[in-house]
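Peer 1: Below are the sequence and a predicted model; questions follow.
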Amino acid sequence: MPSASSDVSDVSDSGDPVPSSLWRDRDFRRLWLGQTASQLGEHTGLVVIPLFAVLALDASASQLGALRAMGQAPILLLSLFVGAWVDRWRTRTVMVLTDAGRTFALGAAAVAGLFGLLGLPALFVLAFTVGTLSVFFDVAYQTSLVRLAHRDQLIRGNSALEGSRSAAQIGGPALGGALVSLLSAPIAVASSALFFALSFLSIRRIRRTESTPERPEHPEHQERPERPSRVWRRIHEGLRFVVGDPALRAVCLASAAFQFFFAAVMTVYLLFLPRELHLSGTTVGLALAATGPGALLGSVLAARLPHRFGYGPVLVTAAALGDGVFLCVPALHGSSAVTVAALLAVGFVFGAGGQLVNVAVMAVRQTVTPDGLQGRVAATITFVGMGLSPLGSLLGGFLAEEWGVRTGLLVTAAGMMLSPVVMALSPLARLGRTLPAAR
């Protein structure tokens, strides 16, 4: 692994916040700013596209489920190949190209919307395109910090990057909901494109030269495409490593359970808020944005709690509280101030618990994984953990249409509790205050 730049000094593995030496690193700041902008674009788009389908095109429950599944399908189809590919290229290059692609795709969609051409078929194409590019960006971004910082700075670096995601969760949904409700879908789509353009401009300024593990040694091979057999072999190496590591194997199973039912929950939730509770687009955006402040708190706590209580207890407790709070939502009725306050509280608790889990799990993965496998392991966990999301979205749409929105929400929220149960019964629950080294 390349060492961090000279202005990034080693720090002890304590519970302190991100050390100032890490923030003084210009390349880390550029990565942080680019990640923040990218997450703002993504979280704005995650609200804009479904809300436009529900409010402007009167999409049915099954259509909304299919639309969300279309955006999530690239995770299932491409994650493993992307991981094998990213391990052989500079993460900066991958992130810059995907930001440019998402900017162009959303900009084209905004123009199409201005001419009245942004119907359901166009939304399906847009969701799949942006989802595909996001798979590349997410795998590269999860690998990039390992190449910029020392291993004993990973938990703090991840806390900072996840904090930027928290800020995006605060601003993105609220902005997206307000723009769809007050202005128009094309303008809302254009706002996402602008955020990806800002991410492009920031990340392309990263100057540190990265090592690219396992690149071909002979110049004559560098221009040739990699043989399929070699790609599959590299994918198999990532899969074998994850399956052979008890902690990573448990991460995959818990993540798969959570992501499947969370995709189902969100499909029903996006129907429940405007149609059952009769909330406006702006209020829906605010309810979704409530996860942001909670996630921001979770990012801060993630730099401290695991070192005080142990990674295992923090993971299990945070997952149980964060996932379990959604069981309260089906009991809500009407659009009163009490209902809105309850939704904000649910989002806050869910965001805090989820962020604690995200930061701790990412630290576990990065710490136990050798440098040359970082991209493939990240992609494998993404593939297993989020690969079932399209099926979860379809299930949510089916349950809402067949059983009713309220019942569907209760069933899918109960399903999310499977994830903390898996964690509690796995080696993750026994992790202490320090993490094992890469094997």
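Peer 2: Great, that's in hand.
Peer 1: contacts and neighbour counts: CA atoms only from here.
Peer 2: Noted.
Peer 1: Can you tell me the element the closest residue to L114 other than its chain neighbours falls in?
Peer 2: Excluding its sequence neighbours, the residue lying closest to L114 (CA to CA, 6 or more residues apart in numbering) is P186, at 6.1 Å. Using DSSP states H and E, P186 falls within helix 185-203.
Peer 1: how about the next helix or strand after that helix: buried residues?
Peer 2: The helix or strand immediately downstream of helix 185-203 is helix 228-244, counting by DSSP H and E. For helix 228-244, the buried set under the neighbour-count rule, 16 or more other CA atoms under 10 Å, comprises 234-239, 241-242.
Peer 1: Can you add distance to L253 and give the residues you listed back as JSON lines?
Peer 2: Formatted as JSON lines, the buried residues of helix 228-244 follow (distance: CA to CA, whole Å):
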{"residue": "R234", "distance to L253": "22"}
{"residue": "I235", "distance to L253": "19"}
{"residue": "H236", "distance to L253": "18"}
{"residue": "E237", "distance to L253": "19"}
{"residue": "G238", "distance to L253": "16"}
{"residue": "L239", "distance to L253": "13"}
{"residue": "F241", "distance to L253": "15"}
{"residue": "V242", "distance to L253": "11"}
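Peer 1: from the residues you listed, which single one is nearest R439?
Peer 2: Nearest to R439, judged by CA to CA, of the buried residues of helix 228-244 is F241 at 9.9 Å.
Peer 1: residue contacts, that closest one?
Peer 2: F241 makes contact with V377, according to CA atoms under 8 Å, 6 or more residues apart in numbering.
Peer 1: where's it relative to S389, distance?
Peer 2: Distance of F241 to S389, given as CA to CA, to the nearest Å: 23 Å.
Peer 1: cool, and V135?
Peer 2: V135 is 13 Å from S389, where distance means CA to CA.
Peer 1: Tell me which of the two has more neighbours.
Peer 2: S389 (29 against 24; other CA atoms under 10 Å).
Peer 1: doesn't M70 make contact with that one?
Peer 2: No. Assessed by CA atoms under 8 Å, S389 is found out of contact with M70, at 10.0 Å.
Peer 1: coming back round to it: which elements pack onto the helix holding P186?
Peer 2: helix 26-51, helix 91-114, helix 154-182 (3 or more CA pairs under 8 Å, 6 or more residues apart in numbering; DSSP states H and E).
Peer 1: here comes the other one, which I'd like you to weigh against the first:
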Amino acid sequence: MPATLDSSIDRLPSGFNRLAGSNLAAQSAEQIALAAMPMVAVLTLHANASTASWLQVALTLPFVMFAIPVGMLADRWPKRTLMAGAEAVRAVALFVVAGLLLAGHLNLTALSVLGFVAVCGTVVFSVAAPALVPSLVPPMMLSRANGRIELARTVAFACGPAIGGALIGWTGAMTAFVLAAALSVGAAALLTGVPSPAAAARRATHPLRDIAEGTRFVFHHPLLRPVFITQCLFTMSFFMVLAVFVPYAAHRLGLSAQAIGLTLGMYGAGMVIGALLAARILARWRFGHVVATGPVCGLAGGALLAATLWQPWPALAHAGFFMLGCGPILWVVSTTTLRQTVTPPALLARVSAVNVMSYGARPVGAALAAWLAAQAGTGACLLMALAGFALQLLCILQSPAVRLARQPSPDDADTALNPA
């Protein structure tokens, strides 16, 4: 990538910059709400580790249920309209949670249902935004643009849990949900300045045929298929950790709500560092080596968290979450760029939806953690997650994706498999 592209952030089009700002607001809303919900469940509604894990299942099911249909809609309808509508729905759901808290009527069932609705907004944004980026920036700026998108997301990951924990500790949970809802409203407003190209004209087909076309492209592609499988394994393992970490940190590590938020925020801090370095690393390293960095750091982070079973030091948990953020953000930037360059534009939203379907491993990991926590305790969950992190690294190391010398071109991805 030319050095001039690395050095001039203002060369990215204004429409893209508004999308990045909207993404920052939307991701911040998501992270504050997702941090607040399990804390409220454990500290206010007195949920145990198994019950908290089932809450995580409810907060992840929308990725399984709606990612593919949303991808089909995003290839047919204006993406900006879908994203703005989804943010409005999320804002309403979060305002209702705040209202129930204020009235003293919030329970675990209501929290799970409203959390499920709020996460539907995340699904729409996660599918439509990556598919919109290539229409806003030229191909050779995709890595930098994806880095900007991920930097906005990482700021949210870094600040969201810490803000959520601080607000719950200082002013109560209602303030956290009101702030998250207001950020969703801001995200929808910022989208009004983003160009929204019309969907490509194509012959009307049955929705199931549209869905099958995107799915078939991913699973028949030699580069995208192993990336998808690795993503599933990482996500399942990571959400096994997330499902039990709040009660584990409160009871085993003795952390307060603010300290738990700070610990979870180290994941975002790692993502910020990774996102800031992403453009330079992609310019200097072989593309495939950048792809492999995320799974390597995932295994290292899982090992550090598992080490707290023997040494319950908060610093180990801080380092573990930092590693789980720093390396995988390079994975997200590199594999999103890979997906955008090898996928035909008319298929991109559906292919992005298949990638988001890997988030379907979230409820699988959370449900497995709920069962395992009830049977063998939270320590067994951390060890099982560590095994999953090891498996995802083995998977990607067997893939041709790690042998890519450079970012593939839209016309010929196969040439990048050979050394430059």
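Peer 2: Sure thing, it's come through. Model, not experiment: these values are computed from the prediction.
Peer 1: Just list the residues touching the aligned partner of L142 of the second structure in the first structure, thanks.
Peer 2: Taking TM-score structural alignment, L142 of the second structure has L154 as its aligned residue in the first structure. Shown in contact with L154 of the first structure (CA under 8 Å, 6+ apart): 145-146, 363, 366.
Peer 1: shared neighbours, S389 and M70 of the first structure?
Peer 2: Contacts common to S389 of the first structure and M70, judged by CA under 8 Å, 6+ apart, are absent.
Peer 1: and the longest helix for the first structure?
Peer 2: Determined from DSSP state H, the single longest helix within the first structure is helix 337-368.
Peer 1: distance between that one and the chain's centre?
Peer 2: Computed by CA atoms, centre = their mean, to the nearest Å, the chain-centroid distance of helix 337-368 of the first structure equals 12 Å.
Peer 1: Just checking, which helix or strand succeeds that helix along the chain?
Peer 2: By DSSP H and E, the next helix or strand past helix 337-368 of the first structure is helix 374-386.
Peer 1: Contacts for that next one next, please.
Peer 2: 75-76, 79-80, 82-84, 86-87, 139-140, 142-143, 234-235, 238-239, 241-242, 248, 251-260, 365-366, 369.
Peer 1: For stretch 87-98 of the first structure, grab the matching residue range in the second structure.
Peer 2: Mapped onto the second structure using TM-score structural alignment, stretch 87-98 of the first structure spans residues 75-86.
Peer 1: Same check on stretch 393-405 of the first structure?
Peer 2: Taking TM-score structural alignment, stretch 393-405 of the first structure hits residues 366-378 over in the second structure.
Peer 1: what's in contact with the matching stretch?
Peer 2: 49-54, 56-57, 236, 239-244, 248, 379-381.
Peer 1: Which residue is most remote from the mean position of the second structure?
Peer 2: Distance to the chain centre peaks in the second structure at R203, reaching 32.9 Å (criterion: CA atoms, centre = their mean).
Peer 1: neighbours of V300 of the first structure, just the number please.
Peer 2: Applying other CA under 10 Å, we find 22 other residues in the vicinity of V300 of the first structure.
Peer 1: What residue in the second structure is paired with it?
Peer 2: In the second structure, the residue matched to V300 of the first structure (TM-score structural alignment) is L276.
Peer 1: That match: which element?
Peer 2: Here L276 of the second structure is covered by helix 257-284, with elements defined by DSSP H and E.
Peer 1: Relative to the first structure, what is the average displacement of that helix?
Peer 2: After superposition onto the first structure, helix 257-284 of the second structure sits on average 1.3 Å from its aligned residues (mean CA distance after the TM-score superposition for the first structure).
Peer 1: Name the next helix or strand downstream of that helix, please.
Peer 2: The helix or strand immediately downstream of helix 257-284 of the second structure is helix 287-307, counting by DSSP H and E.
Peer 1: what packs against that next one?
Peer 2: For helix 287-307 of the second structure, the packing partners by 3+ CA pairs under 8 Å, 6+ apart come out as helix 314-342, helix 378-397.
Peer 1: so the longest one aligns onto which residues of the first structure?
Peer 2: What that stands for is helix 314-342 of the second structure. Helix 314-342 of the second structure covers residues 340-368 of the first structure once aligned (TM-score structural alignment).
Peer 1: after superposition, how close is that stretch to the second structure?
Peer 2: Averaged out, stretch 340-368 of the first structure is 1.4 Å away (mean CA distance after the TM-score superposition for the first structure).
Peer 1: What are the buried residues along that stretch?
Peer 2: Neighbour counts using 16+ other CA under 10 Å place 340, 342-368 of stretch 340-368 of the first structure among the buried residues.
Peer 1: swap in stretch 29-47 of the second structure?
Peer 2: Within stretch 29-47 of the second structure, the residues that count as buried by 16+ other CA under 10 Å are 29-43, 47.
Peer 1: Repeat that for stretch 43-60 of the second structure.
Peer 2: By 16+ other CA under 10 Å, the buried positions in stretch 43-60 of the second structure come out as 43, 47-60.
Peer 1: now, which of those residues lie within strands?
Peer 2: Judged by DSSP state E, strands contain none of these.
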